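Engineer: Quick one: sequence plus predicted model below, questions after.
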Amino acid sequence: MVDRGSWVTDWQSSPRWWSARRCGFVAVPLSNRVTWPREAGSDVDLDAVDTSLVRALQADGRASFETLAGVVGLSRVATSNRVQRLLDSGAIRVAAVVHPAARGLSTLGHLAIDVSADAAKVAATIAAKPEMPLVSIVAGRHAVIAEVRTEDMGHLRATVTEVRELPEVHTVTTAVYTRGVKDVYAPGQGRAPAAAVPQPTELDPIDQGLVSLLQHDGRSSYAELGRAVSISPSSARARVRALLDAGVVHIAAMIRPGMLGLSSMCGFGLTLDTGPGITDRIAEHPEVYYLTETIGTWDALGTVLCSSSETVSVTLDQIRNIPGVVHLEAWMHLHVVREDYSLPALSGGDTEGEGTR
C-alpha cells in the first residue's frame, strides 16, 4: 500500500526492499501470496508499551522476549502476552522479506495508470503479472498505481509496454527509483547500510525452504524450522543467521494499518528544487513512512499513514512548506489489489538436509 532502481544506483542500499507493505496480506512449498488472517478482530488500542513493541519488532522480528522485555521494561511473561495479543488480533504479523537484489531485481519503478473504463479490471490484470508486487486502485489524477520490479531497464520498458497495450489503459506514467530515503520496516527505522546489500544469490533447496517458512511465520522456532526441512535446530539457526547477516532476507513486523487506527493512507509525488537534504527533511515527519527519490514524472515519491483524512491534509501541507518542495501531487489509496513481496514457491527439488548433528 505504499508508493515507491537503480541504474545500479544506490536504491539497493535503501530500506525500501524490506517492505512487504502494510496492508491486508507448513509445509514447503509455500504459496507466493502472503495474506492476513481471515478472521481479524476489531481495531486494537495501543498504549505506549504496545507501540514500543511494534517498533522493536519492525527493527528485528525475531527479537527474543527477553530482549523485548528489556526494551519495554516488563517481565518476559507480560511481554510475551502482549506480543501474542498483537499477533492474534491480526494487527501485526512477523514475516521474512527477500531483498530484490538477491533475486537479481535491480530496477524498480512506479507506474501511474489512467484508464478509459473499469479500473478494477485493469488492476486485476496487472496484479497477475509477477513483476508487479504492488497494485492499488487510487483516487486522484490516476486510477491505478503499481510498483514494478525487474532485472534491468530493458525489462522495465517491456513491462510498461505490456501495460500500455491493455485495451482499457489510456496512459502510463513512469518514475524509476534511484535512492531510498525512508522505510519504517528497515532496521533502525531508516537506512540499510550499503554493506548489507547482497549480490544475486542462488539459494539451495534448504535455504529456500527456510525462507518460505519464515515468510509464513517469521518467529518460528529453530526447532520448528529445522524439523520442516530435515536439519538440526543448530543448523537451522546457522543458516537463518547467514541469510540475515548477508542481507538476503530481513524479518520484521508488518502492521495492518486499519486495525491500529491508521486508516488513511495517501501517496504523494514531489517536484523538488536542487538544494541538498530536501528529502531527508521530509523523512523526518513521523507520518511519512515511505520515501524514495526517483527519476521521471516526479523527483521523489512517498506515502503518509495517518489516523484521519484531516491529519493527512495537515501533513501534506507541512511537506509543501518545506524549503525546496516546488510541487506536491497526492492520491488516496482506495483498494490494494495486490501486495506481495514473497519469495516464489519452490519449483522443484527437495529439502533433504544435512541431518542431525
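Structural biologist: That came through fine.
Engineer: Only C-alpha atoms from now on, for both contacts and neighbour counts.
Structural biologist: Fine.
Engineer: can you map out the helices along the stretch 151-300 of the chain?
Structural biologist: Counting by DSSP state H, counting those that start in this stretch, the stretch 151-300 of the chain has helices at residues 153-164, 205-216, 222-229, 233-245, 278-283.
Engineer: Buried by neighbour count: which residues of the first one qualify?
Structural biologist: Residues of helix 153-164 classed as buried by neighbour count (16 or more other CA atoms under 10 Å): 153, 156, 159-160, 163-164.
Engineer: And for stretch 285-299, what's in contact with it?
Structural biologist: Stretch 285-299 is contacted by residues 2-4, 16, 173-184, 269-272, 279, 282-283, 300-306, 315 when judged by CA atoms under 8 Å, 6 or more residues apart in numbering.
Engineer: Please repeat the previous calculation with a cut-off of 6 Å.
Structural biologist: 175-184, 269-271, 300-305 (CA atoms under 6 Å, 6 or more residues apart in numbering).
Engineer: List the buried residues of it.
Structural biologist: Those would be 287-295, 297-299, for stretch 285-299 by 16+ other CA under 10 Å.
Engineer: ok, residue 133 to residue 111 distance?
Structural biologist: 12 Å (CA to CA, to the nearest Å).
Engineer: my bad, should have said residue 81
Structural biologist: Residue 81 sits 42 Å away from residue 111, going by CA to CA.
Engineer: Comparing those two, which residue is more hemmed in?
Structural biologist: Taking neighbours as other CA atoms under 10 Å, residue 81 and residue 111 compare with residue 111 leading, 24 against 13.
Engineer: Closest one of the buried residues of helix 153-164 to residue 57?
Structural biologist: Checking the buried residues of helix 153-164 against residue 57 by CA to CA gives residue 156 as the nearest, at 33.5 Å.
Engineer: Nearest residue to the closest one in space, please, no chain neighbours.
Structural biologist: Nearest residue to residue 156, sequence neighbours excluded (CA to CA, 6 or more residues apart in numbering): residue 150, at 5.7 Å.
Engineer: which stretches of the stretch 1-150 of the chain form helices?
Structural biologist: 48-59, 65-72, 76-89, 119-127.
Engineer: Quick one: closest of those to residue 332.
Structural biologist: Here helix 119-127 is closest among these (CA to CA), at 14.7 Å.
Engineer: are any of the contacts of stretch 285-299 buried, and which?
Structural biologist: 175-184, 269-271, 300-305.
Engineer: what number of residues lie near the closest residue in space to residue 152 that isn't next to it in sequence?
Structural biologist: Nearest residue to residue 152, sequence neighbours excluded (CA to CA, 6+ apart): residue 107, at 5.3 Å. Neighbour count for residue 107, taken as other CA under 10 Å: 26.
Engineer: Put this next to the first one:
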Amino acid sequence: MLAHALQVDGRASFRRIAEVLGVSDQTVARRYTRLRSAGVLRVLGLTDPLRLGEVPWFVRIRCAPSAAAQIGEALVRRRDTTWVHLAGGGTEIFCLVRARGPHGDTLLERLPGTPRVVDVSAHCLLHVFFGQDRSLITKTGPLTSAQVTALKAQDGQDAPPETTLDGPAPAYPLEEADCRLLDALARDGRASIGELAVATGWSQTTVRRRLAELRSAGVLYFDVEYAPRVMDRDFRASLWLSVEPSHLDAVGEALASHPEVAFAAATTGPTNVFASITTHDAGSFYRYLTGPVAALPGILGTSTAPIHRTIKTAGPFVPSAP
C-alpha cells in the first residue's frame, strides 16, 4: 500500500499517507526508511525530456557474444542514458538516450563504429501513452479510488498541481540552481525542503515555489522505483509493434490499459509502438501476446526480446561499493 501511495504522489507527507492508510505517521516513516535502506523502493524526481528540448531515443544495440556486458557498463556511466537493459540472450542492449537537438549527439553517431557492435537501430520517442508518473502499481495497486483521491488533496506540502499542455510547448528554460535542484531530486525524490535549500542556495520558500512551478509546467514528475518482488512479476520483455497509422492512437490507448504494460509509447521506425511488458512468467507472456495483443486493431507485425538484466534505471548511476 505504501508503494501505491507514493506512486500517486511521491512527495506526499507521511502524515497525509498515514491518514489515508489508517496508521500512524511514525509507522509510515519507519516503513519507508526500512524499504529504502534495503533497496526495495525509492522515490525519484525525474524530468520529461520533451519539456526540456531534449529528444529521447530508444536505442537497440546488437553486440558480438560476450561484449554486451562491457558496452552496457560504459553506457550506464553516461548522464544521457537511462533504462539500460541486457536482452536477447546477452547479445543485445536496449536503452533510452536523451539527446540534445533532433539529430542526436555524438553517442548515437559513435555507436555504429564501436568495436564489437554488430548493429544499431534508433527510434525517436514521439508520444507517451503510459508511463512517467504512472506505473503498473497505478493499475493494480491495493488503494481504493477514494484513497487515491485523498492522497491527491493538498496537505500543505508541495502537492502536484494539474498539468495541462495543449499542443507543443517551447523548451522550458532552466537556471543553474534548477539543475542542482533536479539533480538532488533524481537521487532522492523525497529529499527534505531543507536539504534542497542547501543544494540550491535558495530559501525554503523559494524551493517550495520552484517545485510547484516545475511540476505545474510538466517538467518535473515523481516515480517510484521498486524491486520486482513488490509486484510479484519475474518475466520482463520489450514489445515492438508495427501498427497501421490509422490505428496508432487506439493501439496505444489500449496498451495503456493493459495490466501487463509498464510503459507504452509511439516511436519512429518500421516498428512504431514500443511497450515494456511485465508478467509472472514466460507462459503468461505467451498468453498476453496471443490474447490482448493479438486482438489489437491494425497490427502488421511484432518483435519481442526478453530482458535478462537491468543495469541502469531512470535514476542516476550510483557506483557499487568496493
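Structural biologist: Received it, and whenever you're ready, just let me know what you need. These numbers come from a predicted model, not from an experiment.
Engineer: Superposed, what's their TM-score?
Structural biologist: The TM-score (TM-score structural alignment, normalised by the length of the second structure) is 0.77; 290 aligned residues with a CA RMSD of 3.2 Å.
Engineer: what's the closest of the helices of the stretch 151-300 of the first structure to residue 65 of the first structure?
Structural biologist: When the helices of the stretch 151-300 of the first structure are compared by CA to CA, helix 222-229 sits nearest residue 65 of the first structure, at 15.0 Å.
Engineer: May I see the buried residues of the closest one?
Structural biologist: Buried-residue list, helix 222-229 of the first structure, by 16+ other CA under 10 Å: 222, 224-226, 228-229.
Engineer: Can you tell me which of those residues is closest to residue 204 of the first structure?
Structural biologist: For the buried residues of helix 222-229 of the first structure, the nearest to residue 204 of the first structure is residue 229 (11.7 Å; CA to CA).
Engineer: Which of the residues in stretch 309-319 of the second structure are classified as buried?
Structural biologist: 311-317.
Engineer: meant to ask about stretch 235-254 of the first structure
Structural biologist: By neighbour count on 16+ other CA under 10 Å, the buried set for stretch 235-254 of the first structure is 235-237, 239-240, 243-244, 246-254.
Engineer: again with stretch 25-43 of the second structure
Structural biologist: 25, 28, 32, 35, 40-43.
Engineer: which two from the residues you listed end up farthest apart in space?
Structural biologist: 25 and 40 (19.8 Å).
Engineer: if I line the two up, what does the residue nearest to residue 156 of the first structure land on in the second structure?
Structural biologist: Alignment note: residue 150 of the first structure maps to residue 99 in the second structure; criterion TM-score structural alignment.
Engineer: OK, contacts around that match?
Structural biologist: Residue 99 of the second structure touches 54-55, 105, counting by CA under 6 Å, 6+ apart.
Engineer: okay, these in CSV with distance to residue 76 of the second structure next?
Structural biologist: Below are the contacts of residue 99 of the second structure laid out as CSV (distance: CA to CA, whole Å):
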residue, distance to residue 76 of the second structure
54, 19
55, 18
105, 17
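Engineer: Spatially, what comes nearest to residue 15 of the second structure if we skip its sequence neighbours?
Structural biologist: residue 25 (5.0 Å).
Engineer: ugh, wrong one, I meant residue 177 of the second structure
Structural biologist: The shortest distance from residue 177 of the second structure to any non-neighbouring residue, by CA to CA, 6+ apart, is to residue 200 (5.1 Å).
Engineer: separation between that neighbour and residue 97 of the second structure?
Structural biologist: On the measure of CA to CA, residue 200 of the second structure and residue 97 of the second structure end up 27 Å apart.
Engineer: Give me the most central residue, the second structure.
Structural biologist: Residue closest to the mean C-alpha point of the second structure, counted by CA atoms, centre = their mean, is residue 132 at 4.8 Å.
Engineer: For the closest residue to that one other than its chain neighbours, list the residues it contacts.
Structural biologist: Counting by CA to CA, 6+ apart, residue 223 is the residue found nearest to residue 132 of the second structure once chain neighbours are left out, at 6.6 Å. Taking CA under 6 Å, 6+ apart, we find residue 223 of the second structure in contact with 7, 43-44, 133.
Engineer: now those residues in JSON lines, with distance to residue 185 of the second structure?
Structural biologist: What follows is the contacts of residue 223 of the second structure, written out as JSON lines (distance: CA to CA, whole Å):
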{"residue": "7", "distance to residue 185 of the second structure": "15"}
{"residue": "43", "distance to residue 185 of the second structure": "9"}
{"residue": "44", "distance to residue 185 of the second structure": "6"}
{"residue": "133", "distance to residue 185 of the second structure": "14"}
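Engineer: before we move on, the earlier item: turn the helices of the stretch 151-300 of the first structure into a markdown table, including distance to residue 72 of the first structure.
Structural biologist: Shown next, in a markdown table, are those (distance: least, CA to CA, whole Å):
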| stretch | distance to residue 72 of the first structure |
| --- | --- |
| helix 153-164 | 45 |
| helix 205-216 | 25 |
| helix 222-229 | 25 |
| helix 233-245 | 24 |
| helix 278-283 | 26 |
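Engineer: Any idea which of those helices gets closest to residue 51 of the first structure?
Structural biologist: helix 278-283 (19.7 Å).
Engineer: Quick one: average offset of the closest one versus the second structure, please.
Structural biologist: Its aligned residues in the second structure lie a mean 1.7 Å from helix 278-283 of the first structure after superposition (mean CA distance after the TM-score superposition for the first structure).
Engineer: Under the alignment, what does residue 270 of the first structure map to in the second structure?
Structural biologist: By TM-score structural alignment, residue 270 of the first structure lines up with residue 241 in the second structure.
Engineer: Can you verify my assumption that that match contacts residue 273?
Structural biologist: Yes - with contacts counted by CA atoms under 6 Å, residue 241 of the second structure reaches residue 273, the gap being 5.1 Å.
Engineer: what about the residue nearest to residue 15 of the second structure, distance to residue 17 of the second structure?
Structural biologist: 7 Å.
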